[in-house]
Every structure is written in structure tokens, then in C-alpha cells.
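S.K.: got a predicted structure plus its sequence, pasted below:
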Amino acid sequence: MELKVLGQDNAAPQGGCSSGTCGSSEDGMGHLPDAVREKVHNHPCYSEEAHHFYARMHVAVAPACNIQCHYCNRKYDCANESRPGVVSELLSPDQAAKKVLAVASEIPQMTVLGVAGPGDPLANPERTFATFREIYAKAPDIKLCLSTNGLALPDHVDEIEALKVDHVTITINCVDPEVGAKIYPWVFWNNRRIKGAKGAKILIERQQKGLEMLLERGILVKVNSVLIPGVNDEHLKEVSRIVKAKGAFLHNVMPLIAEAEHGTFYGVMGQRGPSKQELSDLQDACAGDMNMMRHCRQCRADAVGLLGEDRGQEFTLDKIEAMDIDYEAAMNKRANVHAGIEAHRDALRAEKELADGHETLLAPLGTPPARIAVTTKGGGVINEHFGHAKEFLVYEASPEGIRFIGPRKVENAYCVGPDVCPDGAEKGTVLDAILDSLSDCSAVVSAKVGIEPWSQLEAAGITPNGAYAMDLIEDAVKGMYGDLVDQGWSAKDLHVQAAS
């Protein structure tokens, strides 16, 4: 068995990380004011730690868009496709509010309501703000968020502030109009469709103005950027530098989704998405002392549940109509659930602080890092069977500590039936896809691993492990890294594999 590493030169965690989990985790927020930490501590999209415990939901109330992106194709009635811009039901504000109350009652750990499409929320301001007003009045404990391309943002900052929308995401893919012309064929501005670099210049100026206005009001801003190889890959370093200098809280560099079957311009024209290593390298290059979001799932515009899961089909309009919702009772239940989660998190932090006081190297200095995949259903522990996992969380362990690399989605769980997966693919095909997704990993840690996938993982050079079931993810990753090193490998014996 070989320990797969990315190279001898990256033995230490990058991006300002030391021991412990990095990225946008609570551990990386010590430099932030208490008021900011309070705003993000239970926000699953803004806090890497919180995403293990708290859920979010999006409501699809905003169908229109005021720009065209080469990577976007908004679609409806597409329950089995998980990517931005896809929804099953378009809702009115009243329907959305009813759905929010139903979800908050049934999923008490839901803390965040976002409007992210399927178009642009601020190209549909009446529908978006009517939804927010209803939720603000009926469920004030739910955080309100919106995600926008930024073209109309400066016109709506006052209302965003008035409705206590504390979290806004702006998708900024460039700060150079010539780069923008390759991404945006047109923008619709002042009742005119403006094409090419001229339109991109207007979009960029409005994005930057809106960003500055939000930050002046004390509203947290996350910047999303889509990594498009050969178009804006190197340029995103400049984007990150500028938005960081202006005060953006978090930068989320996401991979382009460009499969031809999605019907986007990039997909039809054969534009490739980035490799796992290209994405990771660019995230590291943009990090420095700025928080980088690495746990993004590129959610649907009607997603419901923990990040990495989608329970939207449990809350379709016909189903919520049949629900008898006592939200006052639900509010009490939510408060109790949240208190329990926070007590658990406090205990985990205390345990970690105690352990950090006796921190030692995980391996001898010079031992190369290894990537380790884990499976979880939430709660920050190893509690998912390998065969049931539809995503894997990948961490990189080194002598100095561990850091989160990001999620790896797979189309189908391996264990869903005796021979065949729901889409008709054979189990062997599904396992091949999982193995390909984990090709840069040295090990996978699950609550349980079956005999057949165990042997196939070993054959692929990936060590399976079921001994850390119900352990904390961070402890399991550290333990697994120690296990790999203890098996007798040394740096001179390691096979260095470039990640695909």
C-alpha cells in the first residue's frame, strides 16, 4: 500500500494554517470582532465548523435575471440535478414563507434562509423582499441571506439593511472587463442589453460599489468566484486581493460545472472544469490571511437541509399544505435544539483547547502530507457508512496538523441495492466513479466499509478504515494519518502522485 502525497514541498499546511482545522472554521476567526463571530457562529455557509451542525434552506422566488453567464442555464422541474440555478418549484412570497415555517418546524437546526435564484434576487426585488419581510415578522430567529450578481445591488442596500439581512454573497468572477467579456455575453442595464467588455465593465463597477456600500453598513459579504480554466484562473488572485482589501469576510472559489448535458454555453462549447488539484492550488494561492470557504456544495436554488444533503422533496407545496404548523411550539423546540448544539460545541472546544495545550507533531518533520477522505451525516463525527455516502469530505494531514480541502460529491451512493443503482448504472461503475473522485487520497475513514469496496479501495492504493466510527472527524483524520505513518513508510519510500 502506498501513501499518496501531492509533493515533498508542501509538507506544511498552507494558507496561514497551523495545527487544527483551517479555512473558514471557527479556529480561523480569532482575529474577528465578537460581533462578527456572533453573526457567523451558527451560519453553515459562513462557518466551516457550523456546517456540521446547522442547516440552511433556499427558496426559489426569483426567476428573472439581469445578466447572462456562459456557465448558467436556469432550469425548472429538475429534482435530480444538484447545481445552482436548478429548482423543482417556483414559489410566490406567501408560499415561500409557508415553506420556511414548515422546514423550521421539522428541521429545528435550520438557521438560515437564503434567496439565491433561480435567477438573481435583486432582479426580482419585490418578490425577494416580500419574502424576507414575512420571515422577519414571523420567524425572527432565522438569519436572512441573499446571493446576487451585484448589478442591481447598489439600488437595494437600504432595504437590505432595513430587513436585517446580515449576510450577502456577491458573485465576482473578474475585475477586468476584457476577462468579463469572456464570461458574460451581456448585461441588462437601464432597459438596454449591453454586450461584451462594455457590459462587463458596468457589472464590475456596480459589484464593487455594492460591496463597498454593504461593508459601510456593517453587513458581512462573502464573495463567490467561479474558477474557469484558461479564462479567469490566474486573474482570480487579483479578484481575491481586491475584495479582501475592501473588507470582504470570506472568499469562495468554486469549480466551473460544465458538463454538456446541462446545456450551458461553456458545456456545449467544451470548456473544461478545473481539476481537483487546480482548484485546491488556486484556493491556497488566494488564501493568505483571508478566510477561504472550502466547504461549498454549489447548492440548488431550492436546497433544504445540512450542506451536502437535500431534503427539498420532503417539503413540496402539496406536502406543506397538509402540515399543521404550530410555530410557537416549534420556536421553543428550536431554541432547545440550538442550546443543545451550542453546549456540545462548547464541550468540543474545551476538549480541543486541552488537547492543544499538549500538542505534538503528528509525524516527524519532513513526513509528506496525506489526503484522507471521511464520511459523515453531520455532527462533526464519522457516522456514515461508506456505501451510503453521496459525498466525501477530504482533509490534508501533515506533521503540523490538518486542514480541510473540500467536499467530493458522487452521483450515486454505492450501496443502494443488490446489483444496480437507481439510474441503471452497475455497482462497479458507481464504485469506479468514487475511486476516481478519491484518486488523490491515501485513506478513507467511514463508520463501516463493506468487504467488496474494501478490497477495491485497497487495490486502488486507498486504505479503508472503519475503526474510527463515531469519533470526531478531526481526531479520526489525525489518527488515520498516524496509522499510515506507523505502518513503516518513510519519505524515501513514498510514492509521490500528482493529483488529477
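M.R.: Done, it's in. Numbering: from 1, shown residues only.
S.K.: C-alpha from now on. contacts and neighbour counts both.
M.R.: OK.
S.K.: the stretch 201-350 of the chain: helices as residue ranges?
M.R.: Ranges of helices in the stretch 201-350 of the chain, per DSSP state H, counting those that start in this stretch, are 236-246, 265-269, 276-287, 317-321, 327-356.
S.K.: check it against this one:
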Amino acid sequence: MGGQLIGLQTLAASGTETMRAALSAGGCSSSQCGSSDKPDSMSAEIWEKIKDHPCYSEEAHHYFARMHVAVAPACNIQCNYCNRKYDCANESRPGVVSEKLTPEQARRKVIAVANEVPQLSVLGIAGPGDACYDWKKTRETFSRIADEIPDIKLCLSTNGLALPDHVDEIATMNIDHVTITINMIDPQVGLEIYPWIFYKNRRWTGPDASKILHERQMLGLEMLTTRGILTKINSVMIPGVNDTHLAEVNRVVKEKGAFLHNIMPLISDPAHGTHYGLTGQRGPTHAELQALQAKLEDGTKLMRHCRQCRADAVGLLGEDRGQEFTLTQVPEVVSYDPSRRADYRALVSEMRGEHEAARRAVGETLADLETAPTCLVAVATKGGGRINQHFGHAKEFLVYEVSPHGVRFLSHRKTEQYCEGGWGDDASLDGVIAALNGVSAVLCGKIGDCPKESLAAAGIVATDEYALEWIEEGIGCWYKQISQSQQTRRSA
């Protein structure tokens, strides 16, 4: 079944008839097709807001793309983990952009992307400064684009300091999603994160700065909740600074109505020129981040699939096509053609039904393996919810936990690409193996004998046996096979 389906990215570049034919070849029966059902714990109104949003729905990030436009360069706080002067086209990090845009340039660019990237469902403004502090540009940009592409979801990211001043306008602008970066609720913790803020025409430092920022963040969150606007809270995990404090942050933002909490690892590299990078402040390990997320599972719903995107990112999460749409490549005159996006959404609606049916079937199958141990499995994927990427081409792996309770997504792990120009690099492979620490198996679209043997020597099974299957389906089949094999050996 899976082997007959063309990947979603290929389908997205095809015409309507090609997309439909490929879907039919996949053997999707009428009993399985149709939009996937909303979760039982969620109202229909909220599901409608998040089902196609790749940041607010883990399932949607397999199918839909986001775009950030860099129209808001001004910022009103300084964070010890931020330096917006640095830029590299290959660097995925918040606050980084290759070119700043005017609202009109952003309009042209968004229309060009919407015409070429039918997966596009969300337009965000995430700086490179603060979307609420640079409000005139944010408002004008959203207004221009909403007039031409009315079905695109609008969202913005903010540090929260200026947020309360604009909540009423946000509520009238069809902005359903707002992300607030909240790293502390105790101003004493904030002293180690924020050197200064700019508020009411003056610069504040010390405890006063942290106290004002905290109060404004809480007020903004409460105002958004009252107006029914979904909020995602971003928190940067900084070992020795706020790592233990984030449990309290999670508790408080949940009480105030946050929909999602995203714990992000500190990116700390001296080459970026940040205070933390230059002073040697380390980021958390995969194990430390996962332990904190596990501790917070009973709190606000956690986002585990964040990629800490650039402020000019384009494409599916985990990829960035921004360099394909620089201003020099965007026509001076553009007009929006909605047909490809409409066709793509119709296709995805059908495929999600099949995907959901596969997930449920896997859950029922694994429930029979009552004594099997919990394992971590890494997957190489290009999107579409399938195991469909060559091991050597992967720049990240999605990590899932599998047990008799089912298959669930845990995190992603970035790596260097092992294979360049048809040749594997041993040093890069060592880095990939290190990044996969604790993982029992890697499932991919294709893998050569050399990396497979190196992974086996490190205690990691690597296989392309489940290529093009749904991710959960492939993981479930591998887990069942391994569990039954182990049981047979024990019985002998």
C-alpha cells in the first residue's frame, strides 16, 4: 500500500489529476477516507483552528507548511540568548533573517510562495524583533495579505511586553494564534536572562525590568484567553538558570489558559555572538529536555515538534525553502491563484483519514504485547507522515516512543547530513550516531550497508524494510516483530 503512494511533496508539485490518480493507486477505501476526526478532548471550534496549523498540531506538521515574513525588526527587550545581527542561510535559529521586508514586499513574497507551495497554511510574524513592538508593520502586513488570501491562518510571536496594548486589535484581525515567549514567572530568575527592557519610553534594568516584563506577559496571556485566542507559550530551557523553574512556569500558564507549552533547548554557540554563547552557558542534552517534558506531561499540553525556526522560514517544519523566495526571485507583479492550495487540502483531507485509521489499527495491535519493553525509534521522513527519506540525506530524525500503550511522538534530533554527492562522511556518521543515543532502531526510506553496520555496532538497528509506510504503522510492525522474536527466544 505505502509503496504505491507518491510522497506529498511530489504530489504538491503535480496537477490535480496526477494527485488524484496517485491517491487512488494507494488503495484508499471509502471506509477509511475523509477528514480525520477531532480528538475527543477538544471542541470542534478549537479543532478547526489547529487542524491545519503545523505548530499547534503535531499531526498537521506532517502535511502543512508555515511561512514567516521578516517585517518587524525592532525589539524592546534584550535576551542573553539572542543576537539578531548574525545570519547564515543554513542556520535555523529564532531572530535570524537574510533580508528584512516592507509590508508590500511581504505581500508579494507571500503570494509567490502560496502559488508555489500548496502546503502553505499559516503566515506568521516572528520578528526578527518583536511583532507587537513593531506593531504598525505587523498590522499593515497582515491586512494586505488577508485581503488577497483570506483563508490563510495568521499568527504572531511576541515577548509579551507590548502585547496588552494590541490584544483588542488582534482579536478583530482574525489572528487565532499568538505565541508568547515566557522564560520565568519569578523576576529573580529573569535577572539572569534579561539585561534590560524598553518600556514607556525608558530603559529598565535589574529587578524592575524582570518584574514589569512578567506582569505584562501575564496580563497579555489573560487578555488573549478571555477573547478566545489560542496561545502557545515558548520557554527556553537554560540549565542552571530556569530549568527547574519551568515546572512552575508550566503550572501558571496552564492556570491562565495557555493552549500549548513549548520547551525549547537553549541554542548556545560562541559563533553566534550571544551573551550565553560567549560566556560558556551550555544548552540542555536530549535526555535533560526529555526528562523535563516527561515531568510536565500532566500540565499544559506540550509541543514536542518545534524546530526553532528562523524569522524568515518557509516550508514544512524541518525544512527551510526561504532561499528559493528571496526578493530578487519574486516577481514585481504577482496575483494569487488559489487552485493548487485548494486541491492539496482536498488531497490531504482524504489521506489523513487513511493515516488516522492506520494509527488506530496499530494501537489495537500493540495492546496485545503486554510485557514488551518501551523503546525509542527514530524515523527519517520528508513529510506526509511516511517513512520516506534516505538515511544519508536526513538532517534530522523524528523520535517516537513505542510500547504496548501505542506509538507517540517525543522529539526531533538534528544531525549533519551523512551523505553528500553520493559519498558518506565518517565524521558525520559519528555525529549521527551520537545524536541517536538511546534509540533502539532507525527506520528510513533507504540505507546502505556501511552506515547500517556502523549503527549496528553502536547497538542501533537500521532498516529500510518499512519504506513508504505510515510512520506509526512501520514502527508498530517493527516493534511487534522484535517483541515476538524476543519472546520466542525466551520460550526456547
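M.R.: That came in fine, so what should we check first? Remember, it's a predicted structure, so these values are computed and weren't measured experimentally.
S.K.: and the strands in the stretch 1-150 of structure 2?
M.R.: Counting by DSSP state E, counting those that start in this stretch, one finds strands in the stretch 1-150 of structure 2 at the ranges 65-68, 77-78, 120-125.
S.K.: in structure 1, what range does the first one match?
M.R.: Think strand 65-68 of structure 2. Mapped onto structure 1 using TM-score structural alignment, strand 65-68 of structure 2 spans residues 55-58.
S.K.: save the strands of the stretch 1-150 of structure 2 as a markdown table, and put in distance to Ala112 of structure 2 too.
M.R.: Formatted as a markdown table, those follow (distance: least, Cα to Cα, whole Å):
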| stretch | distance to Ala112 of structure 2 |
| --- | --- |
| strand 65-68 | 12 |
| strand 77-78 | 33 |
| strand 120-125 | 11 |
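S.K.: list the residues that contact Ala72 of structure 2.
M.R.: Contacts for Ala72 of structure 2 (Cα atoms under 8 Å, 6 or more residues apart in numbering) come out as 125-131, 134-135, 137-138.
S.K.: could you rerun that using 6 Å?
M.R.: Contact partners of Ala72 of structure 2, counting by Cα atoms under 6 Å, 6 or more residues apart in numbering, are 127-129, 131, 134.
S.K.: farthest-separated two in these?
M.R.: For the contacts of Ala72 of structure 2, the maximum inter-member distance is 10.1 Å, found between Pro128 and Asp134 (Cα to Cα).
S.K.: how about Gly280 of structure 2, what's its match in structure 1?
M.R.: Matched to structure 1 by TM-score structural alignment, Gly280 of structure 2 sits across from Gly270.
S.K.: ok, and the closest non-adjacent residue to that match?
M.R.: In space, Gly270 of structure 1 comes closest to Ala260 once its chain neighbours are excluded; the distance is 7.2 Å by Cα to Cα, 6 or more residues apart in numbering.
S.K.: what does that neighbour align to in structure 2?
M.R.: Ala260 of structure 1 maps onto Pro270 in structure 2, by TM-score structural alignment.
S.K.: which one of Pro128 and Asp134 of structure 2 has more residues nearby?
M.R.: Pro128 (27 against 18; other Cα atoms under 10 Å).
S.K.: does the more buried one touch Ser98 like I think?
M.R.: No: the pair Pro128 of structure 2 / Ser98 is not scored as a contact, 10.1 Å apart, by Cα atoms under 6 Å.
S.K.: how far is stretch 155-170 of structure 1 from where the chain is centred?
M.R.: In terms of Cα atoms, centre = their mean, to the nearest Å, the centre of stretch 155-170 of structure 1 is found 22 Å from the chain centre.
S.K.: which part of structure 2 lines up with it?
M.R.: Under TM-score structural alignment, stretch 155-170 of structure 1 corresponds to residues 165-180 of structure 2.
S.K.: and the matching stretch, how far apart are its ends?
M.R.: Terminal residues of stretch 165-180 of structure 2 are spaced 14 Å apart (Cα to Cα, to the nearest Å).
S.K.: what does it rub up against?
M.R.: Residues contacting stretch 165-180 of structure 2 (Cα under 6 Å, 6+ apart): 154-160, 229-233.
S.K.: mind doing that once more with 7 Å?
M.R.: By Cα atoms under 7 Å, 6 or more residues apart in numbering, the list of residues contacting stretch 165-180 of structure 2 from outside reads 154-160, 223-224, 227, 229-234.
S.K.: which among these end up buried?
M.R.: With burial judged by 16 or more other Cα atoms under 10 Å, the buried subset of these is 154-160, 223-224, 229-234.
S.K.: among those, which one lies nearest to Glu58 of structure 2?
M.R.: Of these, the one sitting nearest to Glu58 of structure 2 (Cα to Cα) turns out to be Lys232, at 13.3 Å.
S.K.: surely that closest one meets Leu260?
M.R.: Yes: between Lys232 of structure 2 and Leu260 there is a contact at 4.6 Å, judged by Cα atoms under 7 Å.
S.K.: all strands of the stretch 151-300 of structure 1, in order?
M.R.: Under DSSP E, counting those that start in this stretch, the stretch 151-300 of structure 1 gives strands at 167-171, 186-189, 192-195, 220-227, 250-255.
S.K.: now distance to Ala350 of structure 1 too, for those strands, in TSV please.
M.R.: Formatted as TSV, these follow (distance: least, Cα to Cα, whole Å):
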stretch	distance to Ala350 of structure 1
strand 167-171	28
strand 186-189	51
strand 192-195	55
strand 220-227	28
strand 250-255	26
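S.K.: nearest residue to Val407 of structure 2 other than its sequence neighbours?
M.R.: In this structure, Val407 of structure 2 finds its nearest non-sequential neighbour in Glu401, 5.7 Å apart by Cα to Cα, 6+ apart.
S.K.: which element is the one you found on?
M.R.: Secondary structure from DSSP states H and E places Glu401 of structure 2 in strand 396-403.
S.K.: start and end residues in structure 1 for that strand, please.
M.R.: Counting by TM-score structural alignment, strand 396-403 of structure 2 falls onto residues 391-398 of structure 1.
S.K.: point to the residue nearest the middle of structure 2.
M.R.: Nearest to the geometric centre of structure 2 sits Cys306, at 3.1 Å (Cα atoms, centre = their mean).
S.K.: so what corresponds to it in structure 1?
M.R.: Applying TM-score structural alignment, one finds that Cys306 of structure 2 aligns to Cys296 in structure 1.
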